[in-house]
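1. this one's structure only:
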């Protein structure tokens, strides 16, 4: 057998049938659903009189439209009628088909991409589908995850398979050590800036190298989560001992002979030494500094020490016009330093940076400080489990004492589909994954950055190089 990449191994092991040279029928180990991409899929299923053959391999979460007001989980109410109807329909459909659901008032409710791995649902070698583009997150554990459309959700519900067009292979190797004060969010923003928002279009990216191996699992989630912002159709990191330990700690059902078989299989989940990639990139982690977006696409990003780009310095007419449009929207001045730009809002959360390590990194910056005057700052845990852990560790009290709002779990201000919406002209330091026009509210301006950088913006009132802020003893920002 010829040498294969990890991506090819996962596809081949899940291929039910080869349809033609470019398409296969792919088996799905786990299908995740949310309230806004599933209603039409269930309606189509019912119109055809079909059922869900393996409901236990489907899981649903209410996450995008749910308010995050700081009330007890048992009192959470979706006031918006249309949003409430979506949640009600999801609950009814899950009851009808026996599909597990993390509902509105479930204490463990959260964002699907945070909930699934923390409960041991995600395991190396799986294929995981969801009607959400950031399903690439699961590549951090050696699982092939990617987003699908509503019609495809219906197909998966009915058959537990998907008609899948094969991708190309890309390798991104990052060696070296991330400097103090930089994180995986800075790394992925830097990479997107280097290869562009379409740089991985049509590819599944495998991340490797000594810098990747040194990252925590939660940091790897961040990396794989945002690979889609470079156009990637998937992202993978070969499972190592850290990934295996993470899974086993959360999957009590993996015991005895099942454990032995799983461990043996997981050892095979790596690209062969002589496997060929269609495209390869190499980067040095030592060159990474804190990054922040300045425009309206994740690839419109620069180092915190940099200046806002000038349209006339762009290499072509398309880039020049794009830069001009982004500057009009963000109301920045070309040539100005990005550091020192005032912010009115700070958001820490999302499927990109709403995990416990993210909150710890932000807390390390906030400790001993207070939210700057004129800034509204929010922390939204990625799940009920993250929220409970942060409260047990004293992080919630630290944030609230410093002037942050401590909210209930949900997608919240990652996108304007719930009550957490910014007004026109409000500038937000955000740990989310997209800075598109109107993403956080009509006319709202989003600057993507790491949790530590967002925390620094909260306590200084402007975009700030977190490396300039002294931390409390024994606190670190690295590897998160």
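-> Noted; the coordinates are in hand. It should be emphasised that the depicted structure is a prediction, and the values quoted were computed from it without experimental measurement.
2. can we go C-alpha only for contacts and neighbour counts from here?
-> Fine.
3. okay, buried residues for stretch 230-242 please.
-> 230, 231, 232, 233, 234, 235, 236, 237, 238, 239, 240 (16 or more other Cα atoms under 10 Å).
4. endpoint to endpoint, it covers what distance?
-> 26 Å (Cα to Cα, to the nearest Å).
5. got it, and stretch 309-325?
-> By Cα to Cα, one end of stretch 309-325 lies 12 Å from the other end.
6. ok, residue 26 touching residue 15?
-> Yes - using Cα atoms under 8 Å, residue 26 makes contact with residue 15 at a distance of 4.7 Å.
7. in terms of neighbours, single out the busier of the two.
-> residue 26 (22 against 19; other Cα atoms under 10 Å).
8. can you report how many residues lie near residue 40?
-> Neighbours of residue 40 using other Cα under 10 Å come to 14.
9. so which elements touch the helix or strand harbouring it?
-> Following DSSP states H and E, one finds residue 40 within helix 39-47. Taking 3 or more Cα pairs under 8 Å, 6 or more residues apart in numbering; DSSP states H and E as contact, the helices and strands that helix 39-47 lies on are helix 81-97, helix 150-159.
10. next up, a second structure to put side by side with the first:
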């Protein structure tokens, strides 16, 4: 019997191997595939061409999210490409017997928001989707990662996927977070330390007392952005917080099945002495509210810091750094604080859950947005929207001059009507600040919901700690 200490990743990976190819990848069994309107049409078409059915339709969860408008969802979609993609998803799901949570369905929403809130996402499982931020589901102690369209087809046809085993990284964060610092700040801080390519080829396990102290929704934010480090995915070992979150949800196990699953889930942790290829350690007290200044998520600084000077940047990065600042209209050495803001977007699969909305509402209650700032608050799902209305969050936001829109990916990626105009600055709770990501020549600064809300109230980048009671 092997006495080798196993990591959380090892335990799940080994349990899902169908076949090992000598000196090659493994054939991995996939428990659930999530699909949406953008990366599924070609996969369905491929099956049709080959005369194949979807092998296990009950293990696919479909929703419309990327291309949907976030206003007047009861009306036909105006943008032609968006309308075609959403209609095609509806037709394909009907044809192949796949459950679809489309527009008008009470479970519709961003794919990485609805999986967890419906209890579909569970520890010890494998999840894939034709979307890089599938890593979100790893917050439950599962192996979850994005795949390409040809792989979407492969999973539809076989419920399996060929995958090479990644290297393993552990990132430990210990200590207590300071006031005004939340999980988005943690992950932006880590990104600024290891860079947007620092975890390429790795699967990350996030650990340490700070990570364990986080709610499930905060953990999802961290795993969501593991992909921004170049990682294959990110995960956090399940614990009582995880089990309490899942219990009683729509598709969560019930009764005897719950007890059986829970007994297995409790075995899912990295054993003492288990080997990682690389390990990093960070202290919670070193993290302040964080914001990006450049055009990749690793280009971030504390809100009280200055944009780096050229001499503070490694020589090999000078060209990209200068190109990035030129695009952003920023000057090396200038303070980021007090920089004017035009738009604030609070939403996306990173930060559109009920806790994010509660955090914003608590902060803006009794305050008013600054003149000249447009604020979009986009819930991650119909369930989040309904909960926000039930709690009166919509009224608080309205009084502050914000508006609660309808669920969708919205201004995260400029694939729908919610685009940031050219040259305008948007403080965004989404996950990417690439050139043109939120619309042609839009300038995106990534931040936490708290920092974004502070910018909305003051009209400029603000240290939220100065406004907290």
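-> It's in. Since the model is a prediction, treat every value here as computed from it, not as a measurement.
11. TM-score of the superposition?
-> The TM-score (TM-score structural alignment, normalised by the length of structure 2) is 0.98; 467 aligned residues with a Cα RMSD of 1.1 Å.
12. got a list of contacts for the next helix-or-strand element following the helix holding residue 40 of structure 1?
-> Downstream of helix 39-47 of structure 1, the next assigned helix or strand under DSSP H and E is strand 58-61. For strand 58-61 of structure 1, contacts defined as Cα atoms under 8 Å, 6 or more residues apart in numbering pick out 30-35, 90, 94, 99-103, 109-112, 157.
13. mean deviation of strand 58-61 of structure 1 from structure 2?
-> Averaged over the aligned pairs, strand 58-61 of structure 1 sits 0.7 Å from structure 2 after superposition, using mean Cα distance after the TM-score superposition for structure 1.
14. okay, now the equivalent of residue 255 of structure 2 over in structure 1: neighbour count?
-> Per TM-score structural alignment, the equivalent position to residue 255 of structure 2 in structure 1 is residue 256. By other Cα under 10 Å, 9 other residues sit near residue 256 of structure 1.
15. roughly how far does residue 381 of structure 1 sit from residue 25 of structure 1?
-> 37 Å.
16. equivalent analysis for residue 240 of structure 1, please.
-> Counting by Cα to Cα, the gap from residue 240 of structure 1 to residue 25 of structure 1 is 29 Å.
17. same question, residue 159 of structure 1
-> For residue 159 of structure 1, the distance to residue 25 of structure 1 - Cα to Cα - is 10 Å.
18. quick one, which of these two is more surrounded?
-> residue 25 (18 against 15).
19. need the counterpart of the more buried one in structure 2.
-> Checking TM-score structural alignment: residue 25 of structure 1 goes with residue 27.
20. where does its match fall, secondary structure wise?
-> strand 26-29.
21. next SSE after that strand?
-> The helix or strand immediately downstream of strand 26-29 of structure 2 is strand 32-35, counting by DSSP H and E.
22. mean deviation of that following strand from structure 1?
-> So strand 32-35 of structure 2 averages 0.4 Å relative to structure 1 (mean Cα distance after the TM-score superposition for structure 1).
23. that strand packs against which elements?
-> Using 3+ Cα pairs under 8 Å, 6+ apart, the elements in contact with strand 32-35 of structure 2 are strand 60-63, strand 126-129.
24. excluding sequence neighbours, find me the nearest residue to residue 23 of structure 1.
-> residue 165 (4.4 Å; Cα to Cα, 6 or more residues apart in numbering).
25. residues contacting that neighbour?
-> So residue 165 of structure 1 contacts 22, 23, 24 (Cα under 8 Å, 6+ apart).
26. translate it into the numbering of structure 2.
-> In structure 2, residue 165 of structure 1 lands on residue 164 (TM-score structural alignment).
27. wouldn't residue 180 of structure 2 be in contact with residue 464 here?
-> Yes - using Cα under 8 Å, residue 180 of structure 2 is in contact with residue 464, at 6.3 Å.
28. count of neighbours near the aligned residue in structure 2 for residue 460 of structure 1?
-> In structure 2, the residue matched to residue 460 of structure 1 (TM-score structural alignment) is residue 458. Residue 458 of structure 2 has 19 neighbours, counted by other Cα under 10 Å.
29. kindly report the same for the one 4 residues further on.
-> Neighbouring residues of residue 462 of structure 2 were enumerated by other Cα under 10 Å; the total is 24.
30. then residue 263 of structure 2?
-> Applying other Cα under 10 Å, we find 10 residues neighbouring residue 263 of structure 2.
31. that one belongs to a strand?
-> No - according to DSSP: H, G, I helix; E, B strand; the rest coil, residue 263 of structure 2 belongs to no strand; its state is helix.
32. tell me the secondary structure for residue 170 of structure 2?
-> Per three-state DSSP, residue 170 of structure 2 ends up strand.
33. that one against residue 208, yeah?
-> No - between residue 170 of structure 2 and residue 208 there is no contact under Cα under 8 Å: 9.7 Å.
34. more neighbours: these two, which one.
-> residue 170 (23 against 18).
35. mind checking how far the nearest residue to residue 249 of structure 2 once chain neighbours are set aside is from residue 140 of structure 2?
-> Among residues not flanking residue 249 of structure 2 along the chain, residue 119 sits closest, at 5.0 Å (Cα to Cα, 6+ apart). Separation of residue 119 of structure 2 from residue 140 of structure 2 (Cα to Cα): 11 Å.
36. so which of those two has more stuff around it?
-> residue 140 (29 against 17).
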